[in-house]
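Model the structure of this input:
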Amino acid sequence: MVSFGKKLKERQIQEWQGYYINYKLMKKRVKQYAQQIEHGTLDRRHVLKDFSRMLDNQIEKIVLFLLEQQGVLASRIAQLGEQHEAIQQEPHMSKISELREAYGAVGQELLKLLFFVEVNAVGLRKILKKFDKRFGYKFTDYYVKTRANHPYSQLQQVFKHVGFGAVVGALSRNLHELQEDQQSQGSFLSIYDQPTLPLQDPVIDSIREAVDRLTNSTNFLNFLGKHALIMQEELPAPADEHVDERYHFISLSLNLANTFLYMVNTYIIVPTADDYSMNLGAAPTVCGIVIGAMAVAQVFSSVYFSAWSNVSYFRPLVFSSIVLFLGNAMYAMAYDIHSIWILLIGRLLCGFGSARAVNRRYISDCVPLKIRMQASAGFVSASALGMACGPALAGLLQTDFKIYNVTFNEDTLPGWVMAIAWLIYLVWLWITFKEPSRDIENNNTPQPSNADSGALEKGIKQPLLKSSEDKEDEDADSEESPEDSRQPANSIGSAYRLLTPSVKVQLLIYFMLKYAMEILLSESSVITTYYFNWTTSTVSVFLACLGLTVLPVNVIVGSYVSNMFEDRQILLASEIMVFVGILFSFNAFIPYSEPQYICSGLLMFVSAEVLEGVNLSLLSRVMSSRLSRGTYNGGLLSTEAGTLARVISDATITLAGYGGVSNLLNFTQLPSFFICVISILATCYTYNSLY
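As a prediction, this is how the structure comes out:
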């Protein structure tokens, strides 16, 4: 495996090598600090001040070169502007073509400069992570707080918008005008009237993508794709890098269809689970166990499906379809057998058929980088649509008849419908799926991915060197270590040891939002029936409407909000909004009303959806590179955290039911309240490390 330092050097532009961050030197300095501290020849204060000074010098070198190159490009654009003015006086087709080529050449130079900045930004993040892992994460917190938030911040010049927008605008405007002149259209409209004008020079699209990555700007597809926690290339690829297109579109579609059907399968029973439980002689709050049984099994199935996907994608998908067919058939037959145990076993089988780990790994390993973000967005969209279609479909299955003593009603039809759907899917899968070869997977494996004096003094009080056990873990993740020590984590335990405080906080937030959402969805039928006498159809419409908000909310946040605020700012604001939604959902002081329930549920659900996107985006940025691939990857850890949250929340509903339905709402929202408060405090504690 190639070390990060070597990959960083490979991506450097040869003639600019002297202006890049000296990652190798800084990595060596970190090692020297450790040795000096062990021998007692250096104290923590000196280390922090010396490394800060070293970082400042490196960043200043980068920024001054950046400003110099921007000046060169600005001069070239100004000279081309004079030629453009002359051509407008006396239009000539050959001169227009030559000028377009000249502007395109400037665009290529600007693209090189953007890649220069992006490579340096990645290098800075990596060296900060390395220092934090060796000596304690408080350094990044101090450095970012003092440098990034300063009015004369040079760190912001590297990580945020560095004035490229004006240059991109000048290139776009002039290229568009030359295009209009060349086509003799004579339009008075400019790019400022129509920001998405067609027929732009391809270099402009490449520049915009690079600027978006550099400034953390994003669009709907990118923001939506972050929900999948499928890793993208960390180091920027050159614009002309070959992209491997060897993937099977039908196989990708089958993975997305599996995701969609599984989410439909999960939520199609929510509106009727309480009624089904009562018909089998159980309490309505047993619906928590019925719904949660699927999540319990998924905790275990995610691991073996993730491991299975190391050798095959086709066989686990076939196994998943068969198990889901059997599970849904058992769920439906439990009504006529009159057995709550058959019902629960059927739901457990459905959980054991969860192949979401396979779906995610297929996109991560087999889809080329060029369209991986779109495929990730498709994965999330399929999940969101399945979540909305499940309850909506349950609302349509309002009938009651028998065929040969087999009952078909609103309780059993969800099981029969899903059993037939999985049978059809199995046939489609068997006929059309194409198992990718291992060399294609290896070629497309994602690269490893990536916080005042008072803060400094607080950091000085922390122990500088970790225990010998922690140091061994660091050495195992170090780039100087043997090749096998840089391999993906091979167990849950080794994966857990790679979790920094920032990663743990992000997983806690993910647990919190999944817990709050599951409480809201799973108890909706019981709560609305008790307080408002809602019918199954009404509950189905409410849940479907919640699911349908996912895509519009992501359009707004991905296209606008995320371009105006940092991810960590949106993260904290979303947590606070989830907290407000939970607080507003309690039944206290005033009679509980439908508007209160609907508004609090909508606020909680929408805020949690926004929170999920930025949470997983930050999680992919702060986690160890060893968690970006292999069986025990970041996607599996987040899936396990979310699934565990669902299990605990569904169990909470059943346990709270022993206190009576009248107390169910408050008893179940109380844990959500406390977990949300803890996650907000933890976010504030690690806020500056989320950079």
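
from here on, contacts and neighbour counts on C-alpha atoms
Will do.

Residue most distant from the centroid, this protein?
Glu90 (52.8 Å; C-alpha atoms, centre = their mean).

can you tell me which residues contact that one?
For Glu90, the contact set (C-alpha atoms under 8 Å, 6 or more residues apart in numbering) is empty.

gap between it and Ile96?
Going from Glu90 to Ile96 by C-alpha to C-alpha, to the nearest Å gives 10 Å.

can you check Arg11 too?
Between Arg11 and Ile96 the distance, using C-alpha to C-alpha, works out to 34 Å.

Could you also give me the structure for this second sequence? I'd like to compare it with the first:
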Amino acid sequence: MVAFGKKLKQLQVQEWEGYYINYKLMKKKVKQYVRQIEISEENREYVLKDFSRILDKQIEKTVLFLLEQQGQLASRLSNLGEQHDALVQQADVVKLHDLQEPYRNVGRDLLKLLFFVEMNAIGLRKILKKFDKRFGYKFTNYYVKTRANHPYSQLRQVFKHVGISAVVGTLSRNLADLQDHQESFVSIYDQPALSLPDPIIASIKAAVDRLTNSTDFLQYLGKHALILEDELPTPSDDDVDERYHFMSLLLNLANTFLYMVNTYIIVPTADSYSLSLGAAATVCGVVIGSMAVAQIFSSVYFSAWSNKSYMKPLIFSSIVLFVGNTLYALAYDLNSIYILLIGRLFCGLGSARAVNRRYISDCVPLKMRMKASAGFVSASALGMACGPALASLLQIEFKIFKITFNEDTLPGWVMALAWLVYLLWLWVSFREPPPPDEKVDSMQHETTMGLENGVLENGATQPLLSSSVEKQQDEDEDQEFDISEEASDESRKPVTSIVSAYKLLTPSVKVQLFIYFMLKYAMEVLLAESSVVTAYYFLWSTSNVAIFLACLGLTVLPVNVIVGSYLSNILEERQVLLASEVMVFVGILLSFQLIIPYSVPQYVCSALLTFVAAEVLEGVNLSLLSRVMSSRLSRGTYNGGLLSTEAGTLARVVADGTITLTGYWGMSKLLNVTLLPSLLICICSIIATCFTYNSLY
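From the prediction side, this is the model:
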């Protein structure tokens, strides 16, 4: 076990040793405060004030050094700019070209400074977390709220670093000008795509994005997959390249797409199929939800199975889904609602999304992982839209050898054929990756141990500790303190049980998982009862319902483009989170059927608002969850992706069960009664978000 402080010491650059937040000093202060509180409870107020004062001093020291270094970089850029202008007037192309390296040197020093800020931010988060854990206070909430929102905030410099963009802009413009200086008058401000960014600028941009949580569309979309990345590049990254196979990745994405099509293709016809088998229309809730019930269990065993193999669970998944869809289709001629439900249970048992996610996390190179994660989410979104759209095309009826093919059974037959074709493609094209080297893997965990929320590149990393020489006794005390405080929950070793995973869930993580449960519950109620509600109030046909659901599904990617490229860069994610929760609340509220007759515009507008707001909420929710969740949940069977999947699947099960139970009270009450739990859960999630709001900084 390498303690957090000791690990950072190994990365230290000596010339900056006096300007880092003194993590060791802060830990010792926390230890002293514990003793003071044990002596007398009256010392609590003094402890809070004294700790705040010391922390303010530490941050001030770091920020002033940061501003000093930033001023030196600006001065160097100014001098280079004067040389640049003089050489342009002299038309000396050779010497102009020689200026590229001095500019890059400024860029390298800027990158070094950014990593300095990043490591201080990590240490600050950790010491606040340590204080809260030891005292049971919500000190982080108080400290961030009072410091970050103050007009003279120095804390904002550490977490947001608002002044760096101008330096980056100057570097980018000058390097682009030098790169394109062949009678070219094109500016990066006019046509930024025409100039390839210098590699050092790309590294700086990545570092700034991490500090400010800036995203583009692919990064934002990729976060939906909750595939948590390692904090440090490791020796095993090259081995991951050997495990990667493009066609195998494509097969995993195809599996994701087909499964989502399989999930939603029956939604428009589930009520009519239930009626044709002698059940109530609201039994559609059980028909749709039975797949989710089985998925609760399949997610766990598929995640465990993927520790040993990827191809075998995918083959098993395809066979089970083929059988399940065949049973679903045959239930019509067998006139058995039980065969129908068994078929859907089989479909749920074939859910291999855990395998798809694990393949991306374990076998796709780090440089491609974000794109692969975005592909995973896009495949899910497209499958969600294509399912109902495909159902709208299957409005035909005929018989072959006494087997009925109609709008109810064709979804089953079509998906059975699709899984059969997929199985053959899988058998021919999938390449099982070699097992990871356990020795290298242990080196990776040793290298990355103890770091949270920091992504460092190319070894240009700066620690946050001052490294003044201290007595061996202090070292021993520090080591002992680190082990007692951090060994149990901040090792890089993956958790081995659901109980261990649950112990790592902080209040912030629990709230984010609850929000995920809420949004999935609201979306499932909206989608699963759409065919029943629209048939009762508006007499919509299956085609109308299918087109409506397909249109809802098609909003997913455009909404994520807007949020990922614009909103998440203008507003803080926690602001978007709270605002989208409120919009979900408004959408649910507008969906109720009260005094006035229920109309199509009211239903469509409220459903669209609820669905879009829930989609926005899902993106920022999973993005925040990936930041506040322990790094131990990034890999292994019981990973963060599995926990979020289980929360969402449980929400779908509860929602579908609610629809079926409410159906026995009469169709006139179905809408309002099913919406009421959604409304209450949404209110609870908003309240919970407010309580943990400042811990999401």
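
Once they're superposed, what TM-score comes out?
Comparison of the two superposed chains (TM-score structural alignment, normalised by the length of the first structure) gives a TM-score of 0.91, and 662 aligned residues with a C-alpha RMSD of 2.3 Å.

Between Arg11 and Ile96 of the first structure, point out the one with more neighbours.
Between Arg11 of the first structure and Ile96, Ile96 has the larger neighbour count (other C-alpha atoms under 10 Å), namely 21 against 16.

Mind listing what's buried along stretch 158-172 of the second structure?
Using 16 or more other C-alpha atoms under 10 Å as the burial criterion, the residues of stretch 158-172 of the second structure that qualify are Val158, Phe159, Lys160, His161, Val167, Val168, Thr170, Leu171, Ser172.

With stretch 660-671 of the second structure instead?
Applying 16+ other C-alpha under 10 Å to stretch 660-671 of the second structure flags Thr660, Thr662, Gly663, Leu670, Leu671 as buried.

do stretch 298-306 of the first structure as well
In stretch 298-306 of the first structure, counting by 16+ other C-alpha under 10 Å, buried: Gln298, Val299, Ser301, Ser302, Val303, Tyr304, Phe305, Ser306.

need the contact list for Thr170 of the second structure.
Contacts for Thr170 of the second structure (C-alpha under 8 Å, 6+ apart) come out as Leu77.

Return the distance of it relative to Cys551 of the second structure.
Thr170 of the second structure is 44 Å from Cys551 of the second structure, by C-alpha to C-alpha.

Same check on Gln154 of the second structure?
When distance is defined by C-alpha to C-alpha, Gln154 of the second structure is 47 Å away from Cys551 of the second structure.

ok, these two, which is more surrounded?
Higher neighbour count among Gln154 of the second structure and Cys551: Gln154, with 21 against 16, using other C-alpha under 10 Å.

before we move on, back to that, ok, the buried residues of stretch 298-306 of the first structure vs Ile403 of the first structure, which is closest?
Nearest to Ile403 of the first structure, judged by C-alpha to C-alpha, of those is Gln298 at 33.2 Å.

Surely Leu675 of the second structure touches Leu590?
No. With contact defined as C-alpha atoms under 8 Å, Leu675 of the second structure does not count as touching Leu590 (10.2 Å).

So between those two, which is more surrounded?
Leu675 (22 against 17).

what residue of the first structure matches up with the more buried one?
Under the alignment by TM-score structural alignment, Leu675 of the second structure pairs with Gln669 in the first structure.

That match is in what secondary structure piece?
Using DSSP states H and E, Gln669 of the first structure falls within helix 661-685.

cool, His97 of the second structure as well?
Short version, using DSSP H and E: His97 of the second structure is in helix 93-98.

What lies in contact with that helix?
His84, Leu87, Val88, Leu178, Gln179, His181.

filter those residues to the buried ones?
The buried subset of the contacts of helix 93-98 of the second structure (16+ other C-alpha under 10 Å) comprises His84, Leu87, Leu178, Gln179.

Need the three-state assignment for the counterpart of Gly630 of the first structure in the second structure.
Counting by TM-score structural alignment, Gly630 of the first structure lines up with Gly636 in the second structure. Three-state assignment for Gly636 of the second structure (DSSP: H, G, I helix; E, B strand; the rest coil): coil.
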